[in-house]
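> here is a sequence together with a model predicted from it:
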Amino acid sequence: MISRRLATAAVMVLSACCAGLAFATPPLPPLPPQAAPGDLIFRRGTENVSQLVQAVDGGDFSHVGMLVGRPGQWQVLHATPSEREGQPDAVVLDSLDFFLDVRRAHAYRLYQVTAEPGARERAVAWAMAKQGQPFQLLGSDQGIYCTTLVWRAWLQSGADLEVAFTEVDLPMLGGRYLLPSSLLRSSRLRALTPLLPTR
């Protein structure tokens, strides 16, 4: 009787472990060796607001963040509505895995910003100092949202990405916004990866 219970318990534990493995998300491939702090990582999001951004923009991406850290320990600094319970809408620092989790992203692409090393360090330091600042979706160049955070970081470092703001005419969201595709048109951006799926 005891051996039957032990066998049943062992099967249940093994089944639970195997079930967890079956549903685990495969790890993302490592970023290319040329990746550096300050590079921009664009993602195609999964949420309704992501689809709205893409529809208004007509581009491939709905969100962008700045790469910080180092290989094996990359993080992404980005201005976003809350993606965790209890977290405010703000400039936040997340792990690369969290930023690209399949619940938040369908695909992504990494771009390097062409700039002198000193400008790169200044851009990262400026952006990191904004951590915790409230997310503000304002229809002017004064708002702090994903694209304006990284644009301003590079601009104050001396590397002008020469972006154009787009006039958006939506109820309660009218104004001029910096959309992801405008950042992508910058001559200072060079793709380091193709468009990669998160699954």
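Yep, it's here.

> can we go C-alpha only for contacts and neighbour counts from here?
Fine.

> in a strand, residue 33, correct?
No. Checked against DSSP: H, G, I helix; E, B strand; the rest coil, residue 33 lies outside a strand; its state is coil.

> distance check, it against residue 122.
21 Å (C-alpha to C-alpha, to the nearest Å).

> okay, those two: which has more neighbours?
Neighbour count, other C-alpha atoms under 10 Å: between residue 33 and residue 122, residue 122 has more, with 18 against 8.

> quick one: name whatever helix or strand follows the longest helix seen in the chain.
Secondary structure assigned by DSSP state H gives helix 2-23 as the longest helix of the chain. Going down the chain from helix 2-23, the next helix or strand is strand 40-45, by DSSP states H and E.

> next up, a second structure to put side by side with the first:
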Amino acid sequence: MNSLYRWALTALLCMGLAITSYEGRQPQALPTLPGQRLSPSSLAVGDWLFRLGTSTDSRIVEQVSGSRFSHVGMVVATTPTVLIVHATTDDDPAHPNQVLLTPLDEFLKPDMARHFAVARPTFLNPEQKERIAQYLKSTLGRTFVLEPRDKPHLYCTTLLAEAIATQLPSFAPRWTSLDVPVFRGDYLFPQAFADYPGLEWIYRQ
């Protein structure tokens, strides 16, 4: 299989996993647009963090999916600093294609995010969110698998969907069918999470 095609779809679907750990870091101010501000103290375990990246592949995701976002992760801790578990190909070049545990300020730094948003799934209770967070933390280091829905797969959106389904089996975000050379089948874009019923938008640029 042509590696360029595989890289392109990897970028399209914001896939990959990377592992790293951050402890003892203090919260930092988040990047904002003029007149806007998000305080880390307003976030809770279980919140979904969306961003639109700065790279060419993020722009492709934006166009193909019709979404303002190319990536999604979930808050798994809020003290002493907010931490996000997410799946990405290149946030940490030293640890590509694994599961990342990333401080909020790094997840949203300007060279990674053109804009971002925070949504709170109100259809999950605090106990479910905590168990989902624990599940996500247990996935650190799992191998990235780029495949359609009918084959084993693991990328940013499917990782989150898999974790949520452990507590809410009825969770069913909308998949998108692709029919392009080399890649055909159903894939899961961040927009499916942004469109899911029962979200409270905590912050949106």
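Here it is on my side, so go on. Source: prediction; values computed, not measured.

> quick revisit: which of the residues in the longest helix of structure 1 are buried?
In terms of neighbour count (16 or more other C-alpha atoms under 10 Å), helix 2-23 of structure 1 has no buried residues at all.

> show me what residue 126 of structure 1 aligns to in structure 2.
Counting by TM-score structural alignment, residue 126 of structure 1 lines up with residue 135 in structure 2.

> that match: what's it in contact with?
residue 163 (C-alpha atoms under 8 Å, 6 or more residues apart in numbering).

> and if we set it to 6 Å?
Counting by C-alpha atoms under 6 Å, 6 or more residues apart in numbering, residue 135 of structure 2 touches no other residue.

> so how far is residue 107 of structure 2 from the residue nearest the centre of structure 2?
Residue closest to the average C-alpha location in structure 2 (C-alpha atoms, centre = their mean): residue 72, at 2.1 Å. From residue 72 of structure 2 over to residue 107 of structure 2 the distance is 10 Å, taken as C-alpha to C-alpha.

> please enumerate the shared neighbours of these two.
With contacts defined as C-alpha under 6 Å, 6+ apart, no residue is shared by residue 72 of structure 2 and residue 107.

> mean distance between the longest strand along structure 1 and structure 2 after superposition?
For structure 1, the longest strand by residue count, based on DSSP state E, is strand 105-113. When structure 2 is superposed, strand 105-113 of structure 1 averages 0.5 Å from its matched positions, counting by mean C-alpha distance after the TM-score superposition for structure 1.

> wait, the residue nearest to the centre of structure 2 sits on residue 52?
No. If you go by C-alpha atoms under 6 Å, residue 72 of structure 2 and residue 52 don't touch, sitting 9.1 Å apart.

> residues touching the counterpart of residue 68 of structure 2 in structure 1, list them.
Using TM-score structural alignment, the partner of residue 68 of structure 2 in structure 1 is residue 60. With contact set as C-alpha under 6 Å, 6+ apart, residue 60 of structure 1 has no partners.

> so how far is residue 43 of structure 1 from residue 60 of structure 1?
Taking C-alpha to C-alpha as the measure, residue 60 of structure 1 and residue 43 of structure 1 are separated by 8 Å.

> tell me the residues that contact both of the two, please.
Taking C-alpha under 6 Å, 6+ apart as the contact criterion, no residue touches both residue 60 of structure 1 and residue 43.

> re earlier: in a helix, the match of residue 68 of structure 2, correct?
No. According to three-state DSSP, residue 60 of structure 1 belongs to no helix; its state is coil.

> go ahead and confirm residue 99 of structure 2 touches residue 140.
Yes. Counting by C-alpha under 6 Å, residue 99 of structure 2 touches residue 140, with 4.8 Å between them.

> these two - which one has more neighbours?
Between residue 99 of structure 2 and residue 140, counted using other C-alpha under 10 Å, residue 99 has the larger neighbour count: 29 against 20.

> enumerate the positions of the helix or strand just after the longest strand of structure 1 that are buried.
Of the helices and strands lying after strand 105-113 of structure 1 in sequence (DSSP H and E), the nearest is helix 117-129. Under the neighbour-count criterion of 16+ other C-alpha under 10 Å, helix 117-129 of structure 1 has 119-120, 122-124, 126-128 buried.
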